[in-house]
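# sequence-free structure coming up:
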């Protein structure tokens, strides 16, 4: 397949996803539509490496991830990050719900080995799925090795629409409070407004020198620092470099090294999201129809039980912490997909709920930070820890 034809097909799929999400006012998220179309494509005429043919090999996607996650960190402040402790507790409670339900009801329906392999991919991303798949293969469980990968690939089909539904409920609730005057938007001071345009350390830099390349350069420096810090800490403690990108992005913004959303200001955000989403959907190439038929029952039951466990535990903890159940469940659901789907779905919902710019800013300020933090806690941190522990239990 020619490169430009591959690119046209893939961009067409992304656009169809956007159209459906817009038409249905985010009741059907774009990521769900795209995932279905990619799956159908791989089952029919897509070459397995269509994303790479189009120009997005893994190394490019990794670069985009470093830039995007550092950019996401600029949306949060240190104060706001401290304020997200409830989000962290709720995200952890959702994971606990998955573990409890699958180790009790799930183990009774199937067996303990299946549930051990299922849990880390259910609360995580590609890394945890690969760890469990390799562990199962080494122990002689070939079907479970495939099962771990397919759970990672398919779980978003449950997470995408559910998140959209519950975020819409939360968005409408917040909007009602905002319009009635019970909740107010955060006031931005003149100093903060200036820093949105140019970071504190570069206030005196003439605009003609604050070019797009300079914004990319500073983002790359922060991402590079996160990478080398992760490498330096490796002998003592394993800390994912991408987690540090988020944290370093927050710190760099607080110190005045980065402005808010530099990737958008450098006109690179849309391209970066496009590249990363194509790479995420590339994971569907391994889910063949035969594979799906072989493991469809434990797959559906495991994901269903996981969602029930997340809902029960996040509902209870949300009530205790006085967090609306809709928001609490949406945060726990980030375990099923993580970044960048959490960012995309939240933005789609905000845009679907209102067309007013100030109302959208209000909703984003209340819904986006917990969704981002929840996704990083579940997918990037906890899932890898669980995979490292659970893989030793496969016998």
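The structure has been received and is ready for your questions. Keep in mind that what you see is a predicted model, and the values were worked out from it rather than measured.
# rest of the way, CA atoms for contacts and neighbours
Noted.
# what about residue 108, is that helix, strand or coil?
Secondary structure, DSSP: H, G, I helix; E, B strand; the rest coil: residue 108 is helix.
# Can you give me the neighbour number for residue 290?
9 (other CA atoms under 10 Å).
# if I look at it, how far off is residue 382?
Counting by CA to CA, to the nearest Å, the gap from residue 290 to residue 382 is 31 Å.
# Buried residues in stretch 5-22, which are they?
6-7, 10, 13-14, 16-22 (16 or more other CA atoms under 10 Å).
# out of the residues you listed, who's nearest residue 110?
residue 17 (35.6 Å; CA to CA).
# ok, the closest residue to the closest one other than its chain neighbours to residue 240 distance?
Using CA to CA, 6 or more residues apart in numbering and skipping residues adjacent in sequence, the residue nearest residue 17 is residue 30, 4.0 Å away. Between residue 30 and residue 240 the distance is 28 Å, computed by CA to CA.
# who has more neighbours, those two?
residue 30 (26 against 18).
# The more buried one against residue 20, yeah?
Yes. Using CA atoms under 8 Å, residue 30 is in contact with residue 20, at 6.6 Å.
# wait, which of the buried residues of stretch 5-22 is closest to residue 94?
Among the buried residues of stretch 5-22, residue 21 lies closest to residue 94 (CA to CA), at 26.7 Å.
# and the helix or strand harbouring the closest one, what does it pack onto?
Secondary structure from DSSP states H and E places residue 21 in helix 3-23. The contact analysis (3 or more CA pairs under 8 Å, 6 or more residues apart in numbering; DSSP states H and E) places helix 3-23 against helix 30-43, helix 50-54, helix 341-353.
# Check which helices and strands the last one is in contact with.
Other elements packing on helix 341-353 under the criterion 3+ CA pairs under 8 Å, 6+ apart are helix 3-23, helix 30-43, helix 156-180, helix 357-375.
# how far off helix 341-353 does the longest one point, in degrees?
If I follow you right, that is helix 156-180. 40 degrees (axes from the mean of the first three to the mean of the last three CA atoms, to 10 degrees).
# this is the comparison structure:
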């Protein structure tokens, strides 16, 4: 995801991040009235950053010896999808049907809306490394080199900033200057493998939790999910009209914090295919909804989640 695309879809970015802020505000303020504050803080990050936050929270809790709280982020990560996916799908379907009412008028004014612009390859950026050397092994080596530099910088600054935030900053810089490719891990063919590894790592932490232990926190998890989604809805509803979106689209953008890519891409594609009656309508819907969903997921799961999880770990 380039900075140019983020700036182009800045309204979706603001709504998604504001939705995360609404989630944190409501869950912390209200949730802490009913449940242990530390358990609330341990459970919230996966609600605002999906797998990335869950992984960071599990690692952070283990590093601090807070194994009693390990089940919270894992259970939150598993449970919120039960509510998040159907709700997001329903919102996108509602938005799709709303958009199709103006299909004839909008396509008459802008015929490009019926073209598959989401699949059009962006103009490649100038790379520092010749394409001939960009094998899978070399791409992975470049990613590793950036990670090593970030780690060295973090050590040199005596961990003034959380190391995960440093990784993020170095990755963005390396991508912008052309050292790292777009979707580097996907291009190297290891993205899915790493994703499965992260999921396996997160679920493996449940080995220290009994079934009764999970049942004992299930009510807290469900209540926090309800509060979190309510916070997202309130903020999205308030910002939708000023930002020129329907409340359905705004709320769907905010909900990308629950899962991010590739779920946001898959869900939007499936909804567009289901709601549309032909390929032109499908492309029309994708051109309207896909960019907002992708940047929303990137801003929350890929960026904000790292900062939020890193900060919440310090509060527990």
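Cool, got the structure. All values derive from a computational prediction rather than experimental measurement.
# one step back: please tabulate the helices and strands packed on helix 341-353 of structure 1 in a markdown table, including the columns distance to residue 222 of structure 1.
A markdown table is the format used below for these (distance: least, CA to CA, whole Å):
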| stretch | distance to residue 222 of structure 1 |
| --- | --- |
| helix 3-23 | 30 |
| helix 30-43 | 29 |
| helix 156-180 | 30 |
| helix 357-375 | 19 |
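# Residue 244 of structure 1: neighbour count?
Burial of residue 244 of structure 1 is recorded as 23 neighbouring residues (other CA under 10 Å).
# my read: it touches residue 231, true?
No. Taking contacts as CA under 8 Å, residue 244 of structure 1 lies outside contact range of residue 231: 11.1 Å.
# re earlier: which residue numbers in structure 2 go with the helix holding residue 21 of structure 1?
Mapping helix 3-23 of structure 1 onto structure 2 (TM-score structural alignment) gives no aligned residues.
# give me every residue that touches residue 266 of structure 1.
Residue 266 of structure 1 makes contact with 211-213, 215-216, according to CA atoms under 8 Å, 6 or more residues apart in numbering.
# Which of the residues you listed sits closest to residue 111 of structure 1?
Checking the contacts of residue 266 of structure 1 against residue 111 of structure 1 by CA to CA gives residue 216 as the nearest, at 49.7 Å.
# Quick one: map residue 168 of structure 1 onto structure 2.
In structure 2, the residue paired with residue 168 of structure 1 is residue 93, using TM-score structural alignment.
# Hmm, residue 275 and that match touching each other?
Yes. Residue 93 of structure 2 sits in contact with residue 275 when judged by CA under 8 Å, with a separation of 6.6 Å.
# After superposing, tell me the mean distance of the longest helix along structure 1 to structure 2.
Using DSSP state H, we find that the single longest helix of structure 1 is helix 289-320. Following superposition, helix 289-320 of structure 1 is found to deviate from structure 2 by 1.5 Å on average (mean CA distance after the TM-score superposition for structure 1).
# So which bits of that helix are buried?
In helix 289-320 of structure 1, counting by 16+ other CA under 10 Å, buried: 295-296, 298-299, 302-318.
# ok, so what distance separates the residue mapped onto residue 33 of structure 2 from structure 1 from residue 144 of structure 1?
Aligned by TM-score structural alignment, residue 33 of structure 2 pairs with residue 108 of structure 1. With distances taken as CA to CA, residue 108 of structure 1 is found 17 Å from residue 144 of structure 1.
# Who has more neighbours out of those two?
Ranked by neighbour count (other CA under 10 Å), residue 108 of structure 1 and residue 144 place residue 144 first, with 24 against 11.
# and the more buried one, what element?
helix 142-154.
# mean per-residue distance, that helix to structure 2?
Mean deviation for helix 142-154 of structure 1: 2.1 Å (mean CA distance after the TM-score superposition for structure 1).
# Report the inter-axis angle for that helix versus helix 30-43.
Using the same axes, to 10 degrees: helix 142-154 of structure 1 against helix 30-43 is 130 degrees.
# now the angle between helix 289-320 and helix 142-154 of structure 1, please.
Using the same axes, to 10 degrees: helix 142-154 of structure 1 against helix 289-320 is 60 degrees.
# how close does the nearest residue to residue 237 of structure 2 once chain neighbours are set aside sit to residue 61 of structure 2?
Spatially, and ignoring its direct neighbours in sequence, residue 237 of structure 2 is nearest to residue 247 (5.2 Å; CA to CA, 6+ apart). Using CA to CA, residue 247 of structure 2 is found at 36 Å from residue 61 of structure 2.
# Map residue 96 of structure 1 onto structure 2.
Under TM-score structural alignment, residue 96 of structure 1 pairs with residue 21 in structure 2.
# now residue 124 of structure 1
Aligned partner of residue 124 of structure 1 by TM-score structural alignment: residue 49.
# who touches its match in this structure?
If you count contacts by CA under 8 Å, 6+ apart, then residue 49 of structure 2 has 257-260, 300-302, 304-306 around it.
# if you set the cut-off to 7 Å instead, what comes out?
Applying CA atoms under 7 Å, 6 or more residues apart in numbering, one finds that residue 49 of structure 2 lies in contact with 257-259, 300-301, 305.
# filter those to the buried ones?
257-259, 300-301, 305.
# Not counting sequence-adjacent ones, nearest residue to residue 195 of structure 1?
Distances taken as CA to CA, 6+ apart put residue 259 closest to residue 195 of structure 1, at 6.2 Å, once the chain neighbours are dropped.
# make that residue 277 of structure 1, sorry
residue 340 (7.5 Å).
# I'd like to know how many residues surround that neighbour.
The local packing of residue 340 of structure 1 (other CA under 10 Å) involves 19 other residues.
# Which one of the buried ones among the contacts of residue 49 of structure 2 is nearest to residue 154 of structure 2?
After measuring these against residue 154 of structure 2 - CA to CA - the closest member comes out as residue 305, at 19.1 Å.
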